[in-house]
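[1] sharing a sequence plus its predicted fold:
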Amino acid sequence: MKLIRDAIEFLFVIAIGGMLVSASRSILSRKVKVYICSQCNRPTSRAYERCRHCNAQIVE
């Protein structure tokens, strides 16, 4: 039983490591675009209609 648990734990570590490497490569190759608010010049999310810092309308 302990061997199975250790194998599953090892696979989780490999999977999480792969996701971290993939995300790091995307960020470093500039495939991930950071949206900057035009009013306060701070990074913000496209998921919301308004900037969470200054409440300005997000324009893409």
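    All right, it came through fine.

[2] C-alpha from now on. contacts and neighbour counts both.
    OK.

[3] and the helices in the chain?
    Remark: helices assigned in the chain by DSSP state H are 2-28.

[4] pick out the residue nearest the middle of it.
    residue 23 (7.1 Å; CA atoms, centre = their mean).

[5] from residue 60, how far off is that residue?
    To residue 60, residue 23 is 23 Å away according to CA to CA, to the nearest Å.

[6] got the contact list for residue 4?
    For residue 4, no contacting residues are found, by CA atoms under 8 Å, 6 or more residues apart in numbering.

[7] comparison target below:
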Amino acid sequence: PLCHGASELTRAQFRVAHRAFLTAYREASRRYLQGHWLVAFPAGSLRPPVLRPVADIAA
């Protein structure tokens, strides 16, 4: 994402932190959607929705 920083160092630090956040979120999301319901997500993120067919819910 775009980032306004006071210096190139600040922008680089943001990019590193953002990439780490995305990596952690993707891994947690993958595990969560595989059924590991208690997996920890990075602070400030939300769990993805678990979409199931209506037939599964009614059973």
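    Nice, I can see it. A quick note: this is a predicted structure, and the numbers were derived from the prediction, not measured.

[8] got a TM-score for the pair?
    Here the TM-score for the pair of chains, by TM-score structural alignment, normalised by the length of the second structure, is 0.51; 41 aligned residues with a CA RMSD of 2.9 Å.

[9] so what does the residue nearest to the centre of the first structure match up with in the second structure?
    With TM-score structural alignment as the matching criterion, the partner of residue 23 of the first structure in the second structure is residue 29.

[10] same thing with residue 37 of the first structure?
    Match for residue 37 of the first structure (TM-score structural alignment): residue 54.

[11] burial measure for its match, as a count.
    Neighbourhood size, residue 54 of the second structure [other CA atoms under 10 Å]: 8.

[12] what of the one 3 residues further on?
    Other residues lying near residue 57 of the second structure total 7 when counted by other CA under 10 Å.

[13] just residue 26 of the first structure next, same as before
    For residue 26 of the first structure, the neighbour count with other CA under 10 Å is 13.

[14] ditto for the one 10 residues further on
    Residues near residue 36 of the first structure, counting by other CA under 10 Å, number 17.
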